[in-house]
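Visitor: build the 3D model from these lines:
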Amino acid sequence: MLARQRQAVILEEARRTGAVRVSDLVGRLGVSDMTVRRDLDVLASRGLVEKVYGGATSVVGKSTDEPGFEAKSVRQRVQKEAIAAVAAGLVRPGTAIGLSAGTTTWALARALDAVPGLTIVTNSIQVADVLRGSNQPDRTVVLTGGVRTPSDALVGPVAVNSLRTLHLDLVFLGVHGMADGPGFTTPNLTESETNRALVEAGRRLVVLADHTKWGTVGISTIADFEEAHVVVTDDGLPTHAREALSEHIGELMIATVPGDGE
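Guide: Next up, the predicted model:
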């Protein structure tokens, strides 16, 4: 098991039970005490667990917690770039697509630079900034209006009304969390409404979510698992999460993250 896969298992167990012990994890994962402690150090450095004597406790944020764009942009950057590369392969020249706000869709915007003839609709200031610098002269970028959130999304009635007039081939949705039951969620009620309008504007929905999003639940559901035609995630997602997603969605695509060891 790779380090990111172990860490995903540890994080899931910490969130499920509230705390994990090093001794239990050594037996469950079949690795050394030192390896488990290194994994806990990594998770603690990301603010996902809090180390305590003999193990770690879960750090569970409120369902309305919403980190800013800059804070989120440094988390799981390699995983997000790998996900974006896979997602870019789903985009065909000359199509109309939608990109929600988020740091993974921001990575996708950069990965789309080589695709010609696109019409791209987004409610993200950060995504629009990337697209504005494209080398494609035949590209059309539509930025919805709206009220700005901490994640630099434009939301509210203006954005919703704009999106309800559009018909897109493909919509890429970044999410705050995904869990069996609540589905794909966000901590921002107004952003949820805007994202639902974006989802409804597309013929196909592709959700982009790195493995740390599993088990996280925001206050509002954007879409149920069954609404996603494709979910693109990274290979740190644990087996039970892959099985849960595969039962409901059309296709699960796993991006391989290079250069991960113990």
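Visitor: rest of the way, CA atoms for contacts and neighbours
Guide: Will do.
Visitor: residue 251 is in contact with residue 229, correct?
Guide: Yes - between residue 229 and residue 251 there is a contact under CA atoms under 8 Å: 6.2 Å.
Visitor: next, the second sequence, to be compared with the first:
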Amino acid sequence: MLAGHRRQEIAALVRRRGSVRVADLVERFGVSDMTVRRDLEVLAEQAVLLKVHGGATAIGAPVTDEPGFEAKSLVQRAEKEAIAARAAALVAPGTAVAVSAGTTTWALARELLEIPRLTVVTNSLRVGEMFHRRKRADQEVVLTGGVPTPSDALVGPVAVAAIGSLNVDLLLLGVHGMSTHAGFTTPNLLEAETNRALAATARRLVVLADHTKWGVIGVGTIAALEDADVLVTDQGLGEAERALLAERVGDLVIAPSP
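Guide: Take a look at the predicted model:
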């Protein structure tokens, strides 16, 4: 295959998947590691993609870009469900947990419905609605109040004030992006503030983030990578990224393939 044709295919893969790994491209095209890295360098110089350690990602959206809940719920659904099931295994009956807004934590809420004697604090309209519909007698749900965002998170001073009077055993946090220098981030500054308040109430922080969140940066930082006691992700995360995260977070958990 000519270099130009191969680079066109790499660019199409990045647009379709959001990211690619060098090792996968080597196997796919039957060329050397050095050839693939040279292709990525050329495409990065042409602003077609962003070259990262071990591969490349699509050119990022602006740090303030905030897709709506419905749009986000359509992507990586199988991975999010696998992450949710694995994260739910960390929740013991009879504990108090906080659940942030997001599509991965929304998938998690379905798993939490099966755990007895939970107290659930959430700033997610979707999560609150799910628990309200089921109305288990042995579960208590606290909805923070606040102003809704495009991702159906309740944020702002009302939410922060309510959260400040509470204490929970565990925060199960969904994020927009994660990176080495920015940590766990969101494109909404008020949501970042509200999530920081949730983190301050919790004894332990569990972050739920599928592999496409790697290298994505939002304008507001919620926490550093080192603040996560557990990070639950999926098998799409590359080996290099796994090694890097394993050194930074308390415990890196890879959910089994869906």
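Visitor: mind listing the helices for the stretch 101-250 of structure 1?
Guide: Along the stretch 101-250 of structure 1, counting by DSSP state H, counting those that start in this stretch, helices occupy 103-111, 125-132, 157-163, 189-201, 239-246.
Visitor: now for those, which one comes closest to residue 64 of structure 1?
Guide: Residue 64 of structure 1 lies closest, by CA to CA, to one member of the helices of the stretch 101-250 of structure 1: helix 189-201, at 8.6 Å.
Visitor: the closest one against structure 2, how far on average?
Guide: Superposing on structure 2 and averaging over aligned pairs (mean CA distance after the TM-score superposition for structure 1), helix 189-201 of structure 1 comes out at 0.3 Å.
Visitor: which residues are contacting that helix?
Guide: For helix 189-201 of structure 1, the surrounding residues in contact (CA atoms under 8 Å, 6 or more residues apart in numbering) are 98, 100, 149, 153-156, 159-160, 163-168, 171, 173, 185-186, 205, 219-223.
Visitor: what subset of those residues is buried?
Guide: By neighbour count, with 16 or more other CA atoms under 10 Å, the contacts of helix 189-201 of structure 1 hold 98, 100, 149, 153-156, 159-160, 163, 168, 171, 173, 185-186, 205, 219-223 as buried.
Visitor: out of those residues, which are inside strands?
Guide: 98, 154-155, 168, 171, 173, 185-186, 205, 220-223 (DSSP state E).
Visitor: report the two of these separated the most.
Guide: 168 and 220 (23.7 Å).
Visitor: residues contacting residue 208 of structure 1?
Guide: Shown in contact with residue 208 of structure 1 (CA under 8 Å, 6+ apart): 83, 84, 87, 104, 105, 172, 173, 174, 175, 231, 232, 233.
Visitor: from residue 83 of structure 1, how far out is it?
Guide: Noted for residue 208 of structure 1: a distance of 7 Å to residue 83 of structure 1, by CA to CA, to the nearest Å.
Visitor: residue 258 of structure 1 too?
Guide: Relative to residue 83 of structure 1, residue 258 of structure 1 is positioned 12 Å away (CA to CA).
Visitor: more neighbours: these two, which one.
Guide: More crowded of residue 258 of structure 1 and residue 83, by other CA atoms under 10 Å: residue 83, with 28 against 10.
Visitor: what packs against the strand or helix carrying that one?
Guide: In this structure, residue 83 of structure 1 is located in helix 77-88 according to DSSP states H and E. For helix 77-88 of structure 1, the helices and strands in contact under the criterion 3 or more CA pairs under 8 Å, 6 or more residues apart in numbering; DSSP states H and E are helix 103-111, strand 202-208, strand 230-234, strand 251-255.
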